[in-house]
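K.L.:
got a structure for you, letters missing:
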């Protein structure tokens, strides 16, 4: 696949850990020149450009995109992956928490895409991939705020795809099921019975296990590829069948 991404520059928000780190690794292995935009970007010695970025701060985002373009020579692919989780019913989080999560998960994508658009318009292979979630299409308990944010991401993806297709920019979304990430690790650690909670999460997905970060990354690779020119405005579920399958109980 290296030929697909040869000469292309990709920026991944939230690329320092979890799904974001897997996306960075997959893009780099496929031949892209990659930049990580993250609050905890750190220092890297693997050829990936690390840029400290706060997606809730428009000035920080614009400076980060400018750094990528200046250092790497342009921008062809933007992966809007930065996000935070939230638990509870609609009544369990106050206004401040609602605003905090929406600021990161929705407005963060708005800011980075807005800053990237002038550069994407100049690319012959421009693509934006947003990280959504299965919660955008399936109602799960205790996820009201997170669901609202990811439902907005899916709707925003379609609107952006319609707006920017005439400019040659494709916009798509990947919707992971429950993935084996540091956030899930923290949720499990806080549970009264972590092993039972993990088993319940695994059983909720028809294929019987958590989704891996690498599986999500491979789907992002497809959506970002210049060979996928006829794929735009879609949300692809990587969820072991959770969105659409209704299997009979095992046993």
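P.N.:
Okay, I see it. None of these values were measured; they are calculated from a predicted model.

K.L.:
from here on, contacts and neighbour counts on C-alpha atoms
P.N.:
Fine.

K.L.:
all strands for the stretch 51-200 of the chain, in order.
P.N.:
Per DSSP state E, counting those that start in this stretch, the stretch 51-200 of the chain carries strands over the ranges 77-80, 127-131, 170-176.

K.L.:
for residue 154, which of the ones you listed is the nearest?
P.N.:
Closest to residue 154 of the strands of the stretch 51-200 of the chain, according to Cα to Cα: strand 170-176, at 6.7 Å.

K.L.:
TSV please, covering the strands of the stretch 51-200 of the chain and showing distance to residue 145 and mean neighbour count.
P.N.:
As requested, the strands of the stretch 51-200 of the chain are exported to TSV (distance: least, Cα to Cα, whole Å; neighbours: other Cα atoms under 10 Å):
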stretch	distance to residue 145	mean neighbour count
strand 77-80	19	29
strand 127-131	16	27
strand 170-176	16	27
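
K.L.:
what's whichever helix in the chain runs longest packed up against?
P.N.:
Longest helix in the chain by number of residues (criterion: DSSP state H): helix 144-164. Helices and strands touching helix 144-164, by 3 or more Cα pairs under 8 Å, 6 or more residues apart in numbering; DSSP states H and E, are helix 95-102, strand 127-131, strand 170-176.

K.L.:
what residues sit buried inside that helix?
P.N.:
144-154, 156-158, 160-161 (16 or more other Cα atoms under 10 Å).

K.L.:
quick one, that helix and helix 95-102 angle?
P.N.:
Angle, helix 144-164 to helix 95-102, by axes from the mean of the first three to the mean of the last three Cα atoms, to 10 degrees: 40 degrees.

K.L.:
next, the angle from helix 144-164 to strand 170-176.
P.N.:
Counting by the same axes, to 10 degrees, helix 144-164 points 160 degrees away from the direction of strand 170-176.

K.L.:
second one coming, line it up with the first:
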């Protein structure tokens, strides 16, 4: 890919990212996302997303169509600091999405992603813990039209997509175009976490920004390319991007 093109894509993503500077701002964002007046897509941008943006133009467009994009992970904090920008809070979905589910207590929620039994377990846990009403539970491997039909049939207030990048962003963009007022979350592995398939790293590892290392040790085959190959590539691109000529 021409150097100018991937730099342009990175810049567009950075320009759209919403940096949350403190806990008060995070609470304000939570209240905003709990009361959408139009279809609103919430996406999270981490180092893996930035690598995907370089080679996948459709994913880049889907990501940019999100109403709210949040910085996720220590890699993105490194990029921000290299650019002389304040990175704000680490708004990773694994921590923020449960807070959103709590804000939707008593409301209709669709859970689309991962496989059984973890999908059903995630929906049951969310109902018990956050008091939401699961109205649609479906795996993440159907055609996009399937999710459009489910959205029209069940009219959820909140849709949690746990399909992984770049598929969930494409589904979210299609759902947003359908026009139904709701919040659509691109949640990555959130349903695997909530359903008990994947465990969180110990707190001390999370505080040092090393949850990716814990996940790599637990799932080396699946995550090798993302982390062992992807993280150094992201850091190299960060150096190139931050040293660009004005």
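P.N.:
The structure has been received and is ready for your questions. Owing to the predicted nature of the structure, the values given are computational and were not obtained by experimental measurement.

K.L.:
can you pull the TM-score for these?
P.N.:
In this superposition the chains share a TM-score of 0.33, using TM-score structural alignment, normalised by the length of structure 2; 116 aligned residues with a Cα RMSD of 4.8 Å.

K.L.:
possible to save the strands of the stretch 51-200 of structure 1 as a markdown table with distance to residue 194 of structure 1?
P.N.:
Formatted as a markdown table, these follow (distance: least, Cα to Cα, whole Å):
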| stretch | distance to residue 194 of structure 1 |
| --- | --- |
| strand 77-80 | 30 |
| strand 127-131 | 26 |
| strand 170-176 | 21 |
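
K.L.:
tell me which of these lies nearest to residue 235 of structure 1.
P.N.:
strand 170-176 (4.5 Å).

K.L.:
helices or strands next to the closest one in the packing?
P.N.:
Strand 170-176 of structure 1 packs on strand 127-131, helix 144-164, helix 213-224, strand 235-238, going by 3+ Cα pairs under 8 Å, 6+ apart.

K.L.:
can you tell which of these is closest to residue 33 of structure 1?
P.N.:
Of all these, helix 213-224 comes closest under Cα to Cα, at 13.2 Å.

K.L.:
ok, back up a step: the helices and strands packed on strand 170-176 of structure 1 into JSON lines, with extra columns for distance to residue 118 of structure 1?
P.N.:
Supplementary listing: these in JSON lines, determined by distance: least, Cα to Cα, whole Å:
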{"stretch": "strand 127-131", "distance to residue 118 of structure 1": "13"}
{"stretch": "helix 144-164", "distance to residue 118 of structure 1": "11"}
{"stretch": "helix 213-224", "distance to residue 118 of structure 1": "18"}
{"stretch": "strand 235-238", "distance to residue 118 of structure 1": "24"}
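
K.L.:
thinking again about what came up before, closest one to residue 112 of structure 1 among the strands of the stretch 51-200 of structure 1?
P.N.:
strand 77-80 (7.5 Å).

K.L.:
packing partners of the closest one?
P.N.:
Applying 3+ Cα pairs under 8 Å, 6+ apart, we find strand 77-80 of structure 1 packed against strand 9-13, helix 108-120, strand 127-131.

K.L.:
out of those, which is closest to residue 23 of structure 1?
P.N.:
That would be, of those and by Cα to Cα, strand 9-13, which comes in at 7.6 Å.

K.L.:
what angle do that closest one and helix 213-224 make?
P.N.:
Here strand 9-13 of structure 1 points in a direction 130 degrees away from that of helix 213-224 (the same axes, to 10 degrees).

K.L.:
past strand 9-13 of structure 1, which element shows up next along the chain?
P.N.:
helix 18-29 (DSSP states H and E).

K.L.:
tell me who's in contact with residue 215 of structure 1.
P.N.:
By Cα atoms under 8 Å, 6 or more residues apart in numbering, the contact set of residue 215 of structure 1 is residue 238.

K.L.:
using a markdown table, lay out the helices and strands packed on helix 144-164 of structure 1 together with distance to residue 189 of structure 1.
P.N.:
Shown next, in a markdown table, are these (distance: least, Cα to Cα, whole Å):
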| stretch | distance to residue 189 of structure 1 |
| --- | --- |
| helix 95-102 | 22 |
| strand 127-131 | 24 |
| strand 170-176 | 21 |
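
K.L.:
so which of the ones you listed comes closest to residue 21 of structure 1?
P.N.:
Across those, residue 21 of structure 1 has its closest neighbour in strand 127-131 (12.9 Å, Cα to Cα).

K.L.:
report the secondary structure state of residue 110 of structure 2.
P.N.:
Local secondary structure at residue 110 of structure 2 is given as strand here, using DSSP: H, G, I helix; E, B strand; the rest coil.

K.L.:
and it, how far from residue 82 of structure 2?
P.N.:
As for residue 110 of structure 2, its distance to residue 82 of structure 2 is 39 Å (criterion: Cα to Cα, to the nearest Å).

K.L.:
which one of the two has more residues nearby?
P.N.:
Using other Cα atoms under 10 Å, the more surrounded residue of residue 110 of structure 2 and residue 82 is residue 110, with 25 against 15.

K.L.:
ok, the more buried one touching residue 135?
P.N.:
Yes - with contacts counted by Cα atoms under 8 Å, residue 110 of structure 2 reaches residue 135, the gap being 5.7 Å.

K.L.:
what's the separation between residue 182 of structure 1 and residue 97 of structure 1?
P.N.:
20 Å.

K.L.:
no, scratch that, I was asking about residue 117 of structure 1
P.N.:
Distance, residue 117 of structure 1 to residue 97 of structure 1, by Cα to Cα: 29 Å.

K.L.:
one more: residue 13 of structure 1?
P.N.:
21 Å.

K.L.:
these two - which one has more neighbours?
P.N.:
residue 13 (30 against 13).

K.L.:
nearest to residue 62 of structure 1, of the helices and strands packed on helix 144-164 of structure 1?
P.N.:
Nearest of these (Cα to Cα): strand 127-131, 16.5 Å.

K.L.:
fine, thanks again, bye for now.
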